[in-house]
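> Sequence first, predicted coordinates after that:
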Amino acid sequence: MLEEIRHMLMQRMFMKKDIMLKCTDQICPNIRKKLEKFKEDIRYCMVTPSGNMKFEVQCLDKVHVVNLSNQSCSCRSWDLCGIPCKHVISCIAWMKDGPDKYVSDFYKREAYLKTYEHFMEPLRGKEAWPNVEGPHVLPPVVKNMLDRPKKVFSRERSITLQGFEVYVGEETGNTYFRV
């Protein structure tokens, strides 16, 4: 199983690095898709500049405050993940600028390639492994965990049935037992 995981990781790391080497954009493809989706959503936002890189953005029925110098938005999406939200992108579009320089460096091409610059060394097959002298490694002993003790129920115990008569209207007769 560990060999399968190692093999899968080798393939994944090579594939991820190869995809990014072929990409010419400075931002990762998935982040670029999010930015494009946010660019479509800014048509519902109305920007009011306040000065000093601060803006008030009215988006449908909600109002958000954007500070481009601190890289913060009152919806906190940009603060948490580093990708400009639609409120920020609407402010950037109002300034006639592009959102690429406002994306966190973690989502840039250089950081992605730096993540996958190391690779896993290939190994020879199992038949080429050296034989090791010594005791064989055994799996751990599995103990059954103790359960709660079962309640002992016995009908032979001294259960006495005590009865009482129930009178319904004028008739007598039905007897019920209570334990």
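Received, thanks. Residues are numbered from 1 along each chain as shown.
> only C-alpha atoms for contact and neighbour calcs from this point on.
Noted.
> Show residues contacting stretch 47-65.
44-46, 66-69, 73-75, 87, 90-91, 94 (C-alpha atoms under 8 Å, 6 or more residues apart in numbering).
> what's the most distant pair in these?
The two members of those with the most space between them (C-alpha to C-alpha) are Tyr44 and Ser69, at 23.5 Å.
> quick one, which of those two is more surrounded?
Neighbours were counted for Tyr44 and for Ser69 using other C-alpha atoms under 10 Å; Tyr44 has more, 14 against 9.
> Next one for the comparison:
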Amino acid sequence: MGHQWKTKLTPNAETHLDFSRRKGRHHIACPIGQYLFEVLSSTNVDIVDLEKKICTCGVFHTIGLPCSHAMAAITKRNYDEYDFCQPWYLTEKYRDTYEEVVLPTLDRSQWQVPPHSLVYIIIAVHVAN
């Protein structure tokens, strides 16, 4: 499947980037520094740091793809938007990952759990509660 893709990023990542690009056109990016921006949207004011790949909206650094605020800042500086995407979204990386056969996992009922592992599971459940 991945060999048929002609885009730089996987299709889902390209879709996200396109959405962010279109939404970002309606934002105003005000430079604070080389990589720092105050981005005004119709509802919020967000701070984007392109160098750290973060935005106060939380999307940029959480998923590793530019949010609309970051896209507004990237466009303001005429940067390449692909430079701000995490490498695991690259079609090439996807192809490399699945180049070898990936065997499916067994059903949970078929798992062989060593007895000493159960102690850690019991402790983890007890601590979580």
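The structure has been received and is ready for your questions. Only a predicted model underlies this, so the values are computations on that prediction, with no experimental measurement involved.
> Return the residue of structure 1 aligned against Arg22 of structure 2.
Alignment note (TM-score structural alignment): Arg22 of structure 2 maps to Glu40 of structure 1.
> Let's verify its match: helix, strand, or coil?
What DSSP: H, G, I helix; E, B strand; the rest coil gives for Glu40 of structure 1 is helix.
> In contact with it, which residues?
Residues in contact with Glu40 of structure 1 (C-alpha under 8 Å, 6+ apart): none are found.
> For Val57 of structure 1, see how far away it is.
Going from Glu40 of structure 1 to Val57 of structure 1 by C-alpha to C-alpha, to the nearest Å gives 16 Å.
> re the thing from before, list only those of the contacts of stretch 47-65 of structure 1 flagged as buried.
45-46, 66-68, 73, 87, 90-91 (16 or more other C-alpha atoms under 10 Å).
> Quick one: mark the members of the contacts of stretch 47-65 of structure 1 that sit in helices.
In this view, these that belong to helices under DSSP state H are 87, 90-91, 94.
> ranges for the helices of structure 1?
2-22, 29-41, 77-81, 86-94, 109-115.
> Check the mean deviation of the third one from structure 2.
This means helix 77-81 of structure 1. Superposing on structure 2 and averaging over aligned pairs (mean C-alpha distance after the TM-score superposition for structure 1), helix 77-81 of structure 1 comes out at 0.8 Å.
> hmm, who's touching that helix?
71-73, 83-85.
> mind putting the residues you listed in CSV, distance to Thr115 of structure 1 included?
Converted to CSV, the contacts of helix 77-81 of structure 1 look like this (distance: C-alpha to C-alpha, whole Å):
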residue, distance to Thr115 of structure 1
Gln71, 25
Ser72, 27
Cys73, 29
Ile83, 19
Pro84, 22
Cys85, 25
